[in-house]
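Structure for this input, please:
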Amino acid sequence: MSRVPDEMALLVADIYEAAGVLRRSGEALAAAEGQTQARWQLLSAVSDEPLPVARAARRLGVTRQGVQRIANDLARDGLADFRPNPDHRSSPLLGLTPQGRRVLEGITDRAAAAHRLLAAGIEPEEIAAARDLLRRVIGQVGRQWGE
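Sure, this is the predicted structure:
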């Protein structure tokens, strides 16, 4: 009898555990700059180019309504703003303000320092192999569940 299903079950459990630990650490990193992880993710999603809320939500894999609430909060706090969308007048673009860019850079700098600590003692090839395996698992799940 193959151990693969048992090992896969353990890998999935480890992935969920890692996701929880990383989510908590992400919340702590964002909190150090007065933000939440959800706000950090949205700031990051619109950092390269302003996006409509619906597209930002698709990029993040969450609901448009949740992203709209966070976008409104970011705009209220001066970290983002809504800009005219030349392609769709009723769907403005969400973009970063200079203050939002500074906050995002602060969180990103903290995250980079945390990542350096996480990677200490792990060879880059091991990290690459782990990433490759995770991408393969994600692909398998996507194909299985039609994503």
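
C-alpha only now, for contacts and for neighbours.
OK.

Return the distance of the most centrally placed residue in the chain relative to A129.
The centroid of the chain falls nearest to Q41 when counting by Cα atoms, centre = their mean (4.7 Å). According to Cα to Cα, to the nearest Å, Q41 stands 25 Å off from A129.

and what of R23?
From R23 to A129 the distance is 22 Å (Cα to Cα).

Looking at this protein, which helix is longest?
helix 4-31 (DSSP state H).

so what's the residue nearest to the centre of the chain up against?
With contact set as Cα atoms under 8 Å, 6 or more residues apart in numbering, Q41 has these partners: L60.

related to what we said a few turns ago, can you mark which positions in the longest helix of the chain are buried?
G26, E27, A28, L29, A30 (16 or more other Cα atoms under 10 Å).

One more, so I can put them side by side:
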Amino acid sequence: MNDVRTEVEPRTAAGDVLTDIIMRTFRLYGGFLEAAEVMTKPVGLTAAWWQVLGAVMRQPLPVAGIAREMSLTRQSVQRIADLLVEKGLAEYVPNPAHKRAKLFRPTAAGWEAVSGLTRAQHAFTNRISAQVDLDDLRTTLKVMERLIEALDADQPPASDG
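As a prediction, the model looks like this:
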């Protein structure tokens, strides 16, 4: 019998805590996704549609830019973007910086649908945030931003091929 042993990276207290954070983040994401589905249904959206439309409420972006911003695959964003265009909630417009990568932006109907979520979103976030200290929320946001920076710095460079 072949005795192949692989060296295991030693555990650290920080690594164990980060593992717990990751597991809680999965649970938190699931809860937020469920809440988003409830909020979006009355305005004819889904949580995924809201996520993609939300990425372009400030400025139009190419699909690849939305995917990068949201840490989603370009293909999944493309599928949702095409569906939103088909439903009349968004449109593709020429991109002066790139001939083939059109910009994606909401239509008036898309703006209206997302705007219709504002009241439900504020009610939800106010209800949940009232149960957590404001300073704790601010600290959580800072830590999440630092973890995102660390993740980004840990990624291998993109290949040009």
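
Just the TM-score for the two chains, thanks.
Once superposed, chain against chain, the TM-score is 0.83 (TM-score structural alignment, normalised by the length of structure 1); 146 aligned residues with a Cα RMSD of 2.2 Å.

mind checking what the residue nearest to the centre of structure 1 lines up with in structure 2?
Residue pairing (TM-score structural alignment): Q41 of structure 1 is matched to Q51 of structure 2.

Surely that match is in a helix?
Yes. Q51 of structure 2: assigned to a helix according to DSSP: H, G, I helix; E, B strand; the rest coil.

Kindly provide the distance from it to A67 of structure 2.
Distance from Q51 of structure 2 to A67 of structure 2, by Cα to Cα: 11 Å.

same deal with V38 of structure 2?
From V38 of structure 2 to A67 of structure 2 the distance is 24 Å (Cα to Cα).

Show me which positions of the longest strand anywhere in structure 2 end up buried.
When structure 2 is scanned for its longest strand (criterion: DSSP state E), the result is strand 98-106. Residues of strand 98-106 of structure 2 classed as buried: A101, K102, L103, F104, R105, P106 (neighbour count, 16+ other Cα under 10 Å).

what do you get for stretch 37-51 of structure 1?
In stretch 37-51 of structure 1, counting by 16+ other Cα under 10 Å, buried: 37-47, 50-51.

quick one, helices of structure 2?
Shown for structure 2, the helices assigned by DSSP H span residues 13-40, 47-55, 63-70, 74-86, 108-115, 118-129, 134-154.

Out of those helices, which gets nearest to P94 of structure 2?
helix 63-70 (12.6 Å; Cα to Cα).

name the helices or strands packed onto that closest one?
If contacts are counted by 3 or more Cα pairs under 8 Å, 6 or more residues apart in numbering; DSSP states H and E, helix 63-70 of structure 2 sits against helix 47-55, helix 74-86, strand 98-106.

Find me the equivalent region of that helix in structure 1.
Aligned by TM-score structural alignment, helix 63-70 of structure 2 falls on residues 53-60 of structure 1.

Can you state the mean residue-to-residue distance of that stretch versus structure 2?
Taken over the aligned residues, the distance from stretch 53-60 of structure 1 to structure 2 averages 1.5 Å (mean Cα distance after the TM-score superposition for structure 1).

Tabulate the buried residues of strand 98-106 of structure 2 (CSV), appending distance to Q131 of structure 2.
Formatted as CSV, these follow (distance: Cα to Cα, whole Å):
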residue, distance to Q131 of structure 2
A101, 44
K102, 43
L103, 40
F104, 37
R105, 35
P106, 34
